[in-house]
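Enquirer: below is the sequence, then the predicted model.
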Amino acid sequence: MTRFANPDVTGKQLWLLKSEPDAYGFDDLIAEGEGTWDGVRNHTAARNLRTMREGDLAFFYHSNIGKNIVAVAEVSVPGLTDPCDAKWAAVKVKPVAWLKTPVTLATIKATPELAGMDIVRQSRLSVAAVRPEEWALIIDMAGGLVSLS
């Protein structure tokens, strides 16, 4: 594993995207090179998708299996409509890097500085905002990022 420089988050919105790894995991995104984030049927999560801008960064969270943040993705194409239902939102994302060590939901819940995260407060929300200080702490807890290659 090659260490990957932490991306500059200045001026970017930060997010957390949840997916079941047996349905669509980070390995699937890597294999595609760019994937469409769609199928979101929650109004708050859809509003978050509509708010995303090109270049925004997102933690990739494996839900149900693992329950951990495993990687970072980047919004490559914002402002799309869901291909199955035009009343819902979608974006395209590209893989950026793995976390050196996944950060588990249990660890997040046990960290007082992360108690305000949406993943703790609104556990079913599949697309959630992340504050810069939360982002930095999670990257630190993970031991940094590593290259995809």
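Expert: Yep, that arrived. Numbering: from 1, shown residues only.
Enquirer: drop to CA atoms for contacts and neighbour counts, all remaining ones
Expert: Will do.
Enquirer: remind me, longest helix of the chain?
Expert: helix 132-142 (DSSP state H).
Enquirer: in that one, what's buried?
Expert: Of the residues in helix 132-142, E134, W135, L137, I138, I139, D140, M141, A142 count as buried by neighbour count, 16 or more other Cα atoms under 10 Å.
Enquirer: between those, which is nearest M117?
Expert: E134 (7.7 Å; Cα to Cα).
Enquirer: correct me if wrong: that closest one contacts G116.
Expert: No - the pair formed by E134 and G116 falls short of the contact definition of Cα atoms under 8 Å, at 9.1 Å.
Enquirer: so which residues make contact with stretch 19-26?
Expert: F60, Y61, H62, S63, N64, I65, V70, A71, P95, S126 (Cα atoms under 8 Å, 6 or more residues apart in numbering).
Enquirer: quick one: contacts for E54?
Expert: E74, V75, S76, V77, P78.
Enquirer: quick one: classify the closest residue in space to I138 that isn't next to it in sequence as helix, strand or coil.
Expert: Take I138 and drop its neighbours on the chain: the residue closest to it by Cα to Cα, 6 or more residues apart in numbering is V103, 7.1 Å away. Classification of V103 by DSSP: H, G, I helix; E, B strand; the rest coil places it in strand.
Enquirer: put this next to the first one:
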Amino acid sequence: MPYWLMKSEPDELSIHDLKRLTKARWDGVRNYQARNFMRSMNPGDLFFFYHSSCPEPGIAGIARIEGEPYPDPTALDPQSHYHDAKATAEKNPWTARDVAFVEAFTAVLPLATLRDQAGLEELPLVKRGSRLSVMPVDDEQWRLILSLVRR
């Protein structure tokens, strides 16, 4: 089973918001590589929910991909800060996914801890210059991160 890490600013959508809602739309991704990762996900895939651009960035929980990818409606909405003036209903290059809550961690696993952990050197999140909001996580990285959360 492929695993992922997806970043969200908590004031936009947090793991606690997702817990309350149970399901939500993941939208606003405006990087082609991150979009391609979103398109390659399968229903049921799990991802680490990462809080970014906040006082305590880090992994806050786990969520699951629901259903198939679809055109991101925020690209067509002039009121959205994710609006893309070049996107049209016929040619919308951006993708959204529905996601479901799985688990909120009791504490956020900080980015600093991830950076210092042996075995996570190849995790795209900890590599210099990697700013993708959606990225793959291999089985070994997934297990190692879970062991850090559960200890």
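Expert: The structure has been received and is ready for your questions. All of these numbers come straight from a predicted model, not from anything done at the bench.
Enquirer: hmm, back to that, just the buried subset of the contacts of stretch 19-26 of the first structure, please.
Expert: Counted by 16+ other Cα under 10 Å, the contacts of stretch 19-26 of the first structure give F60, Y61, H62, S63, V70, A71, P95, S126 as buried.
Enquirer: and the most centrally placed residue in the first structure, which helix or strand is it part of?
Expert: Centroid check for the first structure by Cα atoms, centre = their mean gives F59 as the closest residue, at 2.8 Å. Using DSSP states H and E, F59 of the first structure sits in strand 57-62.
Enquirer: cool, and A63 of the second structure?
Expert: strand 58-71.
Enquirer: now that strand: which residue numbers in the first structure?
Expert: The aligned range for strand 58-71 of the second structure in the first structure is 68-81, by TM-score structural alignment.
Enquirer: tell me which residues of the matching stretch come out buried.
Expert: Quick answer for stretch 68-81 of the first structure (16+ other Cα under 10 Å): 68-78, 80-81.
Enquirer: in TSV: the residues you listed, plus distance to E34 of the first structure.
Expert: Compiled in TSV, those are given as follows (distance: Cα to Cα, whole Å):
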residue	distance to E34 of the first structure
N68	21
I69	19
V70	17
A71	14
V72	13
A73	10
E74	9
V75	9
S76	8
V77	10
P78	13
L80	14
T81	16
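Enquirer: which single one of the residues you listed is nearest to N48 of the first structure?
Expert: P78 (10.9 Å).
Enquirer: what about that closest one, distance to P21 of the first structure?
Expert: P78 of the first structure sits 23 Å away from P21 of the first structure when distances are taken as Cα to Cα, to the nearest Å.
Enquirer: now the strands for the first structure?
Expert: 3-4, 14-19, 35-37, 57-62, 68-82, 85-104, 127-130, 145-146 (DSSP state E).
Enquirer: now these as JSON lines including distance to L49 of the first structure?
Expert: Output for the strands of the first structure, formatted as JSON lines (distance: least, Cα to Cα, whole Å):
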{"stretch": "strand 3-4", "distance to L49 of the first structure": "26"}
{"stretch": "strand 14-19", "distance to L49 of the first structure": "9"}
{"stretch": "strand 35-37", "distance to L49 of the first structure": "9"}
{"stretch": "strand 57-62", "distance to L49 of the first structure": "11"}
{"stretch": "strand 68-82", "distance to L49 of the first structure": "8"}
{"stretch": "strand 85-104", "distance to L49 of the first structure": "6"}
{"stretch": "strand 127-130", "distance to L49 of the first structure": "7"}
{"stretch": "strand 145-146", "distance to L49 of the first structure": "24"}
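Enquirer: quick one: map I145 of the second structure onto the first structure.
Expert: Using TM-score structural alignment, I145 of the second structure pairs with I138 in the first structure.
Enquirer: same question, M6 of the second structure
Expert: Under TM-score structural alignment, M6 of the second structure pairs with L17 in the first structure.
Enquirer: its match is in contact with A129, isn't it?
Expert: No - counting by Cα under 8 Å, L17 of the first structure sits too far from A129 to count as a contact (9.1 Å).
Enquirer: out of these two, which sits in the busier spot?
Expert: L17 (23 against 20; other Cα atoms under 10 Å).
Enquirer: contact partners for that one?
Expert: Per Cα under 8 Å, 6+ apart, neighbours of L17 of the first structure: A58, F59, F60, Y61, S126, V127, A128.
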